[in-house]
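> Predicted model, plus sequence, below.
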Amino acid sequence: MTTGTDELQYSVVDNIARITLNAPDKLNSLAPAMLTGLVAAIAQAHEDGARCIVITGTGRAFCTGARLDPSFAGDGDLGAVIEKYYDPAARAMADSDIPIVTSLNGIAAGAGLGFALSGDIVIAARSAQLLCAFARIGLVPDAGTTWMLAQSVGRAKALEMMLLAEEMSAEDAAAQGLIARVVDDEALEAETAKVAAKLAAMPTKALGMIRKQVRATLEGDLENSLAAERGHQTIAGKTHDFREGVMAFIQKRLPSFKGE
């Protein structure tokens, strides 16, 4: 199926939900309708039984953050704007039961950087750049960007990126552990499709729990991590895909997972 608005497109093919930020003339900058649409699209992917979500953009940008038109500042209460539009989108990505691939076709800046780094596997075109741009306009990071950067690269590098607001190449981002893969621009679509297809063929319930275990570990201590592992393993051990995986191992064949 294919749905969406002019600025956000959604489709599902072969168990892969594809969400495309589609405002190339505005460098896929975020309007409120795009953010509410992103939340709705992630929920729709779950309802449609998708087993992987891909988020990407059209044109020369992945997403350049908030759309800075004259109405952006409103009455000055940007916290209310964040609470209403940006935080729900960040939570929808974090809470997904389906693995998410973000495919960076171009620059990811501001809140767009936060959403880009929220992917479980981030694949970037070689020409893509990352930019924590908030300080350039007198703002602070939002959309989960502070947490993502601090957890990924540590205090020193995170502060350098946030305070100096300098562009980072895709290759430097990979070297810093911010993203998973860098490919030539012309190979981005094929690499994204390959990774998404592999994830969509794997045991979806286990993958969803793995992504949440990592979050639990980053947010807590060893006991918190052990508890998450124990609880999730109890659930995973009762799934069809676990039984299929064991039988495939015993029978020396490739497993056929159903995401159940």
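Everything's here; your move.
> Please make it C-alpha for all contacts and neighbour counts, starting now.
Will do.
> Could you look up the SS state of Gly74?
coil (DSSP: H, G, I helix; E, B strand; the rest coil).
> How many residues are close by it?
Per other C-alpha atoms under 10 Å, the neighbour tally for Gly74 reads 9.
> That one and Ala89: what is the separation?
20 Å (C-alpha to C-alpha, to the nearest Å).
> again, but for Ala17
Ala17 is 16 Å from Ala89, where distance means C-alpha to C-alpha.
> what's the answer for Val246, then?
37 Å.
> Check Gln129 too.
From Gln129 to Ala89 the distance is 22 Å (C-alpha to C-alpha).
> ditto for Gly144
From Gly144 over to Ala89 (counting by C-alpha to C-alpha), the distance is 10 Å.
> next up, a second structure to put side by side with the first:
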Amino acid sequence: MTDQKTYDNILFTIHNGIAQLTLNRPDKLNSFTQAMHLEVRDAFERLRADRSVRVLVLTGAGRGFCAGQDLSDRAVEPGAKGVDLGDSVEKFYAPLVLAIKELPLPVICAVNGVAAGAGANLALACDIVLAAKSASFIEAFCKLGLIPDTGGTWHLPRLIGHARAMGLAMLGEKLTADRAEQWGLIWKALPDETLMTEALALAEHFACAPTKGLAFTKRAIHQSYANTLPEQLKLEGEMMRELGYSHDYREGVDAFIAKRTPHFKGE
């Protein structure tokens, strides 16, 4: 089954359990405008409403993944009052990060080129990040007198530690995809020509995987940052209790014993 809707700033399709959302302003390195935010929000609403979806692939069109905010979309005129950037974060960027985190299925990000500012941190909000070797990550906020928003101040120290997070955030230096992999910022750096092939192959794997178990894994790992060990062990017990009654657990055990390929429903 294929579901497709026409947008002006993104491409969005659902086919055989795989949703693909492509930021599609290549002439502007897919930088965000309010119009793009609203289209992405609409796509996520459709995504959540379609129970056939088992995985989401997020990528960009053209030579860049996302250059963050399109500054011309909220430019400050000379002599005019500043803009309320907090309002922008609260209305658009924060809800987008939370939508990715709360989505009960894997989210793969295929970073096909430069990921700067909010674009870099949007990628880091995803569950598995693949990047073309020509791609790079730039926390450009410091060059504008800002802080790394879109979850940057939360993800960076957790992924790569305090010292590296401070260096990236306060210097705004370009981080190559290879170095990002070495530091543990992303899952893999891949040859440019194989990025989307491998991203879609991974999506096909997840489309046939036990989605509920993956969703619980995702939620448990995120919750671990706020929990004590006893609290986390209790959460694991509660999740395992529920998953033990699921179709996919029974199917996984049956397939293992019968030495056959399991047929998970994702329920």
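Perfect, thanks for sending it. Because the structure is a prediction, the values reported are computed rather than measured.
> Quick check on Gly144 and Ala89 of structure 1: which one has the bigger neighbour count.
More crowded of Gly144 of structure 1 and Ala89, by other C-alpha under 10 Å: Ala89, with 24 against 20.
> To which residue of structure 2 is that one aligned?
Using TM-score structural alignment, the partner of Ala89 of structure 1 in structure 2 is Leu96.
> now do Ala41 of structure 1
Using TM-score structural alignment, Ala41 of structure 1 lines up with Ala43 in structure 2.
> can you give me the offset of the lengthiest helix in structure 1 from its chain's centre?
Using DSSP state H to define each element, structure 1 has its longest helix at helix 145-164. Centroid displacement of helix 145-164 of structure 1 relative to its chain, using C-alpha atoms, centre = their mean, to the nearest Å, is 17 Å.
> try stretch 228-248 of structure 1
On C-alpha atoms, centre = their mean, the centre of stretch 228-248 of structure 1 falls 25 Å from the chain's centre.
> which residues of structure 2 does it align to?
Using TM-score structural alignment, stretch 228-248 of structure 1 pairs with 235-255 in structure 2.
> Over to the matching stretch now: how far is its first residue from its last?
27 Å.
> Same question for stretch 161-179 of structure 1.
Rule used - C-alpha to C-alpha; the end-to-end distance of stretch 161-179 of structure 1 is 15 Å.
> How about stretch 154-170 of structure 2?
End-to-end for stretch 154-170 of structure 2, by C-alpha to C-alpha: 15 Å.
> Likewise for stretch 181-189 of structure 1?
13 Å.
> Structure 2: matching residues for that stretch?
With TM-score structural alignment as the criterion, stretch 181-189 of structure 1 aligns to 188-196.
> from the middle of its chain, how far away would that stretch be?
That offset, for stretch 188-196 of structure 2, works out to 17 Å (C-alpha atoms, centre = their mean).
> before we move on, what about stretch 167-184 of structure 2?
Going by C-alpha atoms, centre = their mean, where stretch 167-184 of structure 2 is centred and where its chain is centred differ by 18 Å.
> Need the contact partners of that stretch.
The contact list for stretch 167-184 of structure 2 (C-alpha atoms under 8 Å, 6 or more residues apart in numbering) reads 131-143, 147-148, 159-160, 186-189.
> can you check stretch 145-157 of structure 2 too?
In contact with stretch 145-157 of structure 2 (C-alpha under 8 Å, 6+ apart) are residues 89, 93-94, 97, 117-118, 121-122, 124-125, 139-142, 162-166, 169, 185.
> ok, now stretch 246-260 of structure 1?
Residues contacting stretch 246-260 of structure 1 (C-alpha under 8 Å, 6+ apart): Arg51, Ala201, Met202, Pro203, Thr204, Lys205, Thr239, His240, Asp241, Glu244, Gly245.
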